[in-house]
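Engineer: Predicted model, plus sequence, below.
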Amino acid sequence: MSQLHTLLAQADAQCLARGVRFTPIRRRVLELIAASGGGLKAYDLLDQLSVEHAATRPPTIYRALEFLIQQGLVHRIESQNAYVACACPEHAHGFQLLICRACGQVEEIHFDEISEQLAARAGDQGFRVERQTIELIGLCAPCLALSTPSTRS
């Protein structure tokens, strides 16, 4: 089973367990985002979906994205105003995104202790965290290798 099929099967099961509707349009939006490999903007989704469904409009896309975010299936990349599929939808804790500035690849990592420490520190200040997005922007290993001059003689 491919990674995309596994992700969609997890999403199906998660929505069923929560008693929420995983409609065909929500499924297709998740599928397009997951297949992109990097961040995908809402209007890119609209362009792709309008080819398949001429009646697709921006509110349809934004409602689907809001649902997918609420269900923990998609993350919003704040710095790019784009969306990426959650690599671990069963993981209910904080996440961090590694974003390659060269190729656009996005990787999700989980250091729960960072999220917990930030929430605790905010709580000490009388602030309740409702959502946190931590984005680390740099170069992925393949792009870093391409940018580093060879040390061979």
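Structural biologist: Received it, and whenever you're ready, just let me know what you need. Residues are numbered from 1 along each chain as shown.
Engineer: contacts, neighbours, all on C-alpha from now
Structural biologist: Will do.
Engineer: Give me the three-state assignment for the residue nearest the centre of the chain.
Structural biologist: Against the mean C-alpha coordinate of the chain, by CA atoms, centre = their mean, the closest residue is residue 84 at 2.7 Å. Secondary structure for residue 84, judged by DSSP: H, G, I helix; E, B strand; the rest coil, is strand.
Engineer: one more structure, for comparison:
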Amino acid sequence: MSREVKALSQNATSKPHSHHHHHDDAKGFVQAVEHASEARGLRLTPLRKEVLELVAAAGKPVKAYDLLDQLRDRHGNAAPPTVYRALDFLLEHGFIHKLESINAFVSCHHPAEAHQVPFLICDVCSSAQEVCDERVAELIEAQAKALGFRPQAQTLEVHGICKQCRKD
């Protein structure tokens, strides 16, 4: 193990982790995305905003076809490509995250900054916690570098049972 990986490993136990559940203030989140879009010169169309609002309001990871059903309830004529284009835009600009293992989407708690974070996903209630600790991404990046590997993307998802479900 390289010195930088060892140092990150040792520090990982000494600093507190910051966890966020994905069911915080949906309206405030959408406003933060609107501000970030404006600052970056991005066009948050009414449909993109509506999809964003649905993801934010879900309170837990939501699948694309569930979003499509909700849009059809409101508009009647929404098609899968419409939803996927909106999701692609939101993903591309870091406003939402895709949880690959469950093929679902959650809002990002830091929409104004590009970052990669691991998620803790409850297999009982389907909640997802964003672990906002850049040391994890740095540790993976350093280990990859030590092995001569050049990562292009990171998706770390840890499945288990959340504190609330363990109590119940």
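Structural biologist: Cool, the structure landed. Keep in mind that this is a model prediction, so the values were computed, not measured.
Engineer: The residue nearest to the centre of structure 1 -> structure 2?
Structural biologist: Taking TM-score structural alignment, the alignment pairs residue 84 of structure 1 with residue 106 from structure 2.
Engineer: for residue 117 of structure 1, same thing?
Structural biologist: Using TM-score structural alignment, residue 117 of structure 1 pairs with residue 139 in structure 2.
Engineer: What about that match, how many residues nearby?
Structural biologist: 18 (other CA atoms under 10 Å).
Engineer: that older thread, next one: the match of residue 84 of structure 1 from residue 85 of structure 2, what distance?
Structural biologist: For residue 106 of structure 2, the distance to residue 85 of structure 2 equals 16 Å [CA to CA, to the nearest Å].
Engineer: what's the answer for residue 68 of structure 2, then?
Structural biologist: The value you get for residue 68 of structure 2 to residue 85 of structure 2, if CA to CA is used, is 12 Å.
Engineer: more neighbours, those two?
Structural biologist: residue 68 (22 against 13).
Engineer: isn't the more buried one right up against residue 78?
Structural biologist: Yes. Look at residue 68 of structure 2 against residue 78 with CA atoms under 8 Å: they come within range, at 6.6 Å.
Engineer: tell me, how many neighbours does residue 79 of structure 1 end up with?
Structural biologist: When neighbours are counted by other CA under 10 Å, residue 79 of structure 1 comes out with 10.
Engineer: ditto for residue 9 of structure 2
Structural biologist: So residue 9 of structure 2, with other CA under 10 Å, has 14 neighbours.
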